[in-house]
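# okay, sequence plus prediction incoming.
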Amino acid sequence: MKSSMKYLAAAAISLSLLPLSAPAFAKDKITFAAAVFAEAGRGDRVKAWIQRFNESQAEVEVEPIAIPFSSLANTVFTQMGGGGGPDLVRFDQTDFFAAIPSGRLLPLDGLVDDKSYEFLGPDRFMKVKGVRYGLLFDTTGYALLYNKDIVPSPPTDFDSFLAATKAQTKDGKFGYAYRATMAERAGFWQDLCNYVFGFGGRWSDKDGKLTLNSPDVIRGVTAYKQVYDAGVTPRGADAATYRRMFWEGKIAMNVDNGGVAAIFHQNAPQLPFAAAPSPFPDKAQGLIMTALVVNANTKHKDAAGAFIKWAYAPENQKSLQAAMGTGVGTKLDMSPEELAKQPWLKVYEGQMENALPQLVIGQEGKTPEIQQIVLEEVLKVLQENADPKEAMDRAQKLVERRVLR
């Protein structure tokens, strides 16, 4: 009896030493690296969006890692090559395609059920040889931005577009603007892609064979020169300058991406701008897209899957769109009131259904080298009156000899 009493007393003491409630389990923390986190304004909004995920979860936490765009790919690729790196990454299109052949990305077919989402058309580029390696994080196409006070009705074909640019170029104002210098090589390439794609040209065929000198590519280059020769652009102006000029009412029209429209909407609400499909024969235009990917080295596959499931829920896609100011990965159900405030969003969404990455498909990793050669030849067309066909024939031969050898 005494021994039993001693046992019960000892048990009572032991119970009294236990905490009143069981300790909470630590969250499974995953890291998410992106250049957008380093941006003022937009970066803070996206980090706040991620914080909403963290607050909604009992088991998973996402830690944003800000890496500047200029060093993100080198930093992350080096880490991945050593068996580490962040669990999630937002890659631009060039780095996304470069990461796949080396096995750096986790295939997502087991994490993403396509039938559960209404993805935008460019989602098709997130799969390579039938395997999903990413999800569109944010994306935008190109459309014709125009000042409604200067151009009440947007041109719908190239001839009327060119006529309108000439009519509005006077008194220190210009009808149009684009990039045509090697100082802005990346932007020059983007603007050229819109003309080439818009006239039916493609840098390669469906099998990845180079088509730099195809008749349709030459048509696009010729149209680019027509605009250049018309004297309707502020030659030499960089994008920051001519976008400011548009803002100031000094440029009537510009084919530009949806991110620019978002900036105008947020920072110049008084600007009477609108968007319309680009006035080219083919509906295809360039595509800017980033991919949300999972590092193949991750030890937190289920946690990454939980974030993906949350991020692509309709209400969270909508709040991401508000944070980014551009399109996201899925189609958004917008109210009439929301569309009335941002009518250009639907225009860009429609353009994206036919948009193409500004890459040489099949030669994505070699696009920068191909781009350099093509732009050098196009400059000869613009500045030296070189024949477009001869220039693109040279580009085709140079790329085959120097890049694809």
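Here it is on my side, so go on.
# please count neighbours and contacts with C-alpha atoms only from this point.
Will do.
# what residues sit buried inside whichever strand or helix holds Met392?
Taking DSSP states H and E as the criterion, Met392 maps to helix 388-402. For helix 388-402, burial by neighbour count (16 or more other C-alpha atoms under 10 Å) applies to 388-389, 391-396, 398-399.
# cool, and stretch 46-62?
46-47, 49-50, 53-54, 60-62.
# farthest pair within these?
Across these, no pair lies farther apart than Val46 and Val60, at 17.6 Å, counting by C-alpha to C-alpha.
# if I look at Leu212, how far off is Ala296?
Look at Leu212 and Ala296: by C-alpha to C-alpha, to the nearest Å, they are 35 Å apart.
# and the two? Which one has more around it.
Leu212 (27 against 19; other C-alpha atoms under 10 Å).
# right, and the more buried one touches Leu398 too?
No. Using C-alpha atoms under 8 Å, Leu212 makes no contact with Leu398, being 10.6 Å away.
# identify the contacts common to the two.
Residues touching both Leu212 and Leu398 (C-alpha atoms under 8 Å, 6 or more residues apart in numbering): none.
# and the one helix or strand Phe137 maps to, what other elements does it pack with?
According to DSSP H and E, Phe137 maps onto strand 135-147. Packed against strand 135-147 by the contact rule (3 or more C-alpha pairs under 8 Å, 6 or more residues apart in numbering; DSSP states H and E) you find strand 253-257, helix 258-267, strand 273-276, strand 286-294, helix 344-352.
# next one for the comparison:
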Amino acid sequence: MTGISRRTLLQAASGAAVLNATRSFAQAKETVTFAAATFAEAGRGDKLKAWIEKFNASQDKVEVQPVAIPFSQLANTVFTQMGGGGGPDLVRFDQTDFFAALPAKRILPIDDIVDASKYTFQAPDKFLNVEGKRYGVVFELANYQLIYNPALLKGGEPPKTFPEFLAAAKEATGKGQFGYAFRATMPERSGFWQDLTNYVYGFGGNWADGKQLTLNSPKVVEAITAYKQVYDAGVIPKGADAATYRRMFWEGKIAMNIDNGGVAGIFAAQNPNLKFAAAPSPFPNRQQGLILTALSVNANTKNKKACGVFINWMLQQAAQSELQGILGAASVATPVERPKADLERSPWLGVYDAQTPYALPQLVLGFETKTLEIQQVVVEQVLKILVGNADVQKTLDEAQSLALKRIERQ
């Protein structure tokens, strides 16, 4: 044999055998694709992919492949694929898309692959159980609370009641600073709806009772009246979009803001020297909005059992703890105690976590799939109240009538 020893050939043959065995092992694994917008995010995306690799390393029969799709494209992309009989096996849906996928039969009940009795789920888990069947598990919960800058408030303390809040906002306004900020323009329709919903929940109201719309109920009227009071008080940068007033907050120009924990995390990242804090929103009731994302199984999957292997791994304490650490201020499917060091560094994390039992999705409960149509009507009518000084009760009566007609036509 010219130039090659018998030993070298044996080593090469042995290496090839090992390589082929490795390939066969990898090929024997059942592959599950998992689509999520978070995989496309800077920072969190890479950490989540590394978290999934820990699952893959622990398995000899299942492998999860993350599929990164930007948030603005995820719903259209996945629903189109599902409509054609394909799509990823697992999908992280936001609450609006989850409730759109249900009636379209795009996702499967998972009671046969997830034994709920083995886990202690957080309160919002109940929204993923529909007509006695479970259609997903919580991936991420983002609660809303009052974020405040103690340096801009008298005594450095947050208001506990709505009258105290309004007075504090007025006192903190002036010389280029504002006491508060929220959305009140049609271009910010989605965020406007979120802010309105926090007031409605906080004053003990709801957009529906599960069977009937209640857009003009006494508690909703009270909430929108309060929203109007804040709008008229001269304490907000009128016309500012969320990106602008959130930047103003971390620059120390806004005293208070009701927003989700993800925004608090942005403030901490953008200005590490800003000594902000969080407290329960200053409304009569503790209920506030919730951004709920669910992990669901595509109805087209051929790998349902393998999907169950991953979901059950995700629900284990160690995986939940690491996931919550990656998500930041958000909570996960099961209660997870945060590391003491994290709470000492960012005490506001505990305030957001404590809100979870009182959190409600910012949807029209009972009319989840009609939320966007109802949202359009409500925002248009509330703008008449804010900008045109229309009567609150009469305008919400009109909203009720218009919304009923719109959803009946569909």
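Now that the structure is in, tell me what you want to look at. Computed from a predicted model, the values in this text were never measured in an experiment.
# report the two of the buried residues of helix 388-402 of the first structure separated the most.
Largest pairwise distance in the buried residues of helix 388-402 of the first structure, by C-alpha to C-alpha, is 16.4 Å, between Pro388 and Val399.
# so what's the equivalent of Pro68 of the first structure over in the second structure up against?
Per TM-score structural alignment, the equivalent position to Pro68 of the first structure in the second structure is Pro70. Pro70 of the second structure makes contact with 36-38, 40-41, according to C-alpha under 8 Å, 6+ apart.
# mind redoing it with 10 Å?
35-41, 77 (C-alpha atoms under 10 Å, 6 or more residues apart in numbering).
# buried ones among the residues you listed?
35-41.
# tally of neighbours for the counterpart of Asp259 of the second structure in the first structure?
Using TM-score structural alignment, the partner of Asp259 of the second structure in the first structure is Asp256. Residues contacting Asp256 of the first structure under the criterion other C-alpha under 10 Å number 24.
# wait, Asp256 of the first structure sits on Ser278?
Yes. Between Asp256 of the first structure and Ser278 a contact is recorded at 9.3 Å, counting by C-alpha atoms under 10 Å.
# to which residue of the second structure is Lys29 of the first structure aligned?
In the second structure, Lys29 of the first structure lands on Thr31 (TM-score structural alignment).
# now do the SS call for that match.
strand (DSSP: H, G, I helix; E, B strand; the rest coil).
# nearest residue to it other than its sequence neighbours?
Among residues not flanking Thr31 of the second structure along the chain, Glu63 sits closest, at 4.9 Å (C-alpha to C-alpha, 6 or more residues apart in numbering).
# quick check: which element contains the one you found?
Judged by DSSP H and E, Glu63 of the second structure forms part of strand 62-68.
# buried residues in whichever helix or strand comes after that strand?
Per DSSP H and E, the first helix or strand lying C-terminal to strand 62-68 of the second structure is helix 71-83. Buried residues in helix 71-83 of the second structure, counting neighbours by 16+ other C-alpha under 10 Å, are found at 71, 74-75, 78-79, 82.
# tell me the one among the residues you listed nearest to Pro150 of the second structure.
Phe71 (33.9 Å).
# and stretch 278-291 of the second structure, which residues are buried?
Quick answer for stretch 278-291 of the second structure (16+ other C-alpha under 10 Å): 278-283, 285-291.
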